[in-house]
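Q: Sequence plus the predicted model coming up.
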Amino acid sequence: MAVAAAGLALDLITKQLASSRLDPYNPVVLFGGLLRLQLIRNSGAAFSLGAGYTPVFAALAAAALLFVIIVLLPRLAHTGWAVALGFLMAGVAGNLVDRIFREPGVFRGHVVDFLQLPHWAIFNVADMCVCAAAALIVILAVFKNISVGGEHYARRTGDDRAAGAERSKP
């Protein structure tokens, strides 16, 4: 929960600072152009896709957050998964707060994005949290075969799959 709270707080603080101090028509260029602070309001999802579906994205975000809280957190027994789910909750909650409380209205609010790398979409801290969560989840679930509960999945070899196929034949 500490990761979720810290990530959400950092997201909300940076969005407030960006909204109050950045001019959308005059981006700040840092580190020789490696980073631009370009304020935009995004009604869509990643890469501004689905701009007309803001209420749908808000509902999906709320459902995802509830799923993590109700289904995954009670099963949580692994530190890596705790960090991953903390990042996920921070990212989803950060953008959901924007969709609920920002203009033009409840569940239609636009997400504040302000960080831009060369040749990449403009994003925010919540987006970074979601990406960190996704990377950790792939590492834990796919490469390390560890469940949320801390159990190791059995790796199936080619022989295991063949034996399973033989047993399932009539």
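A: Alright, I've got the coordinates.
Q: going forward, measure contacts and count neighbours with C-alpha atoms only.
A: OK.
Q: the longest helix in this protein is where?
A: In the chain, taking DSSP state H as the definition, the longest helix is helix 79-101.
Q: what comes up buried for that helix?
A: Of all the residues in helix 79-101, those buried under the rule 16 or more other CA atoms under 10 Å are 80-100.
Q: likewise stretch 44-59?
A: Within stretch 44-59, the residues that count as buried by 16+ other CA under 10 Å are Gly44, Ala45, Thr54, Pro55, Phe57, Ala58.
Q: go on, stretch 7-17?
A: For stretch 7-17, the neighbour count (16+ other CA under 10 Å) marks Gly7, Leu8, Ala9, Leu10, Asp11, Leu12, Thr14, Lys15 as buried.
Q: For those, work out which two are farthest apart.
A: Pairwise distances across those peak at 12.2 Å for Gly7 and Lys15 (criterion: CA to CA).
Q: What helices and strands are in contact with the biggest strand by length in the chain?
A: The longest strand of the chain (DSSP state E) is strand 35-42. Counting contacts by 3 or more CA pairs under 8 Å, 6 or more residues apart in numbering; DSSP states H and E, strand 35-42 is packed against strand 28-30, strand 111-116.
Q: Beyond that strand, next helix or strand please.
A: helix 54-67 (DSSP states H and E).
Q: Pasting the second one now:
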Amino acid sequence: MTRQNLAAQVEDESAGARPKQTRALPVTLVVAVIAVVLDQGSKALAAAQLAPGDRIPLLGDLFGLSLVYNPGAAFSLGSGATWIFTLVGALAAGSVVTFAARLRGARWSLALGLVLGGAAGNLADRLWNPPAFARGNVTDFLAYGDLVIGNIADVFVVLGVVLICLNLLRSGPHQATNNEQTGDAS
């Protein structure tokens, strides 16, 4: 190690410099792949084991299993415009990949990976499930009372969004300004 390198290292350590964090994209993609596998596997299991419309209570009336094929969004809204949800899902997945390529840090990797995995899981249903390519119904089976029936992909999206909010709250305005100046987006 040369004197200049050693001096720079000591200077960095005395200034409290953080070690360089890795890009979020590789970890984001790994988390997303795991999420898609879990989502698609759970949907295949639900379709194989549950009869459409029947409800199996797990926690009384609060939570159960009930297989439905949803052509719309949450609460079956927009069931006549399934292709729009396919387009929105593809754009959301692309946006998450773009953000992950620019960010650094494990917290962002996990949050973005969960959102990407959930979006991709439901997008796969839209692309490949009946009635037609890019207009398929999403397989839902997690019944939350009488409110909504969702799936594992929905759970991953919600968890990812909560983590994104926590990440944003954790980095205050001062840190955001410093990150913009240094190019670090942990």
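A: Thanks, I have the structure now. Small disclaimer: the values here were computed from a predicted structure and weren't measured.
Q: As a markdown table, the helices and strands packed on strand 35-42 of structure 1 with mean neighbour count would be great.
A: Below are those laid out as a markdown table (neighbours: other CA atoms under 10 Å):
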| stretch | mean neighbour count |
| --- | --- |
| strand 28-30 | 13 |
| strand 111-116 | 24 |
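Q: Same list as before, those strands that is, but in CSV and with distance to Asp160 of structure 1 included.
A: Formatted as CSV, those follow (distance: least, CA to CA, whole Å):
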stretch, distance to Asp160 of structure 1
strand 28-30, 54
strand 111-116, 47
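Q: Looking at the ones you listed, which is nearest to Tyr153 of structure 1?
A: Tyr153 of structure 1 sits nearest to strand 111-116 of all those, at 37.7 Å, using CA to CA.
Q: equivalent range in structure 2 for the closest one?
A: Under TM-score structural alignment, the alignment places strand 111-116 of structure 1 onto residues 138-143 of structure 2.
Q: name the element the spatially most central residue of structure 1 belongs to?
A: Taking CA atoms, centre = their mean as the criterion, Val130 is the residue nearest the geometric centre of structure 1, at 2.0 Å. For Val130 of structure 1, the host element (DSSP H and E) is helix 125-138.
Q: Tell me which residues of that helix come out buried.
A: By neighbour count on 16+ other CA under 10 Å, the buried set for helix 125-138 of structure 1 is Val125, Ala126, Asp127, Met128, Cys129, Val130, Cys131, Ala132, Ala133, Ala134, Leu136, Ile137.
Q: What is the corresponding segment of structure 2 for it?
A: The aligned range for helix 125-138 of structure 1 is 152-165, by TM-score structural alignment.
Q: Stretch 30-42 of structure 1 too?
A: Under TM-score structural alignment, stretch 30-42 of structure 1 corresponds to residues 58-70 of structure 2.
Q: Pull the distance from the matching stretch to the chain's centre.
A: The chain centre lies 22 Å from the centre of stretch 58-70 of structure 2; the measure is CA atoms, centre = their mean, to the nearest Å.
Q: Over to stretch 151-169 of structure 1?
A: Using CA atoms, centre = their mean, the offset of stretch 151-169 of structure 1 from its chain centre is 33 Å.
Q: Likewise for stretch 62-77 of structure 1?
A: Between the centre of stretch 62-77 of structure 1 and the centre of its chain there are 14 Å (CA atoms, centre = their mean).
Q: One more: stretch 127-138 of structure 1?
A: The chain centre lies 6 Å from the centre of stretch 127-138 of structure 1; the measure is CA atoms, centre = their mean.
Q: next one: stretch 42-60 of structure 2
A: How far stretch 42-60 of structure 2 lies from its chain's middle: 23 Å, per CA atoms, centre = their mean.
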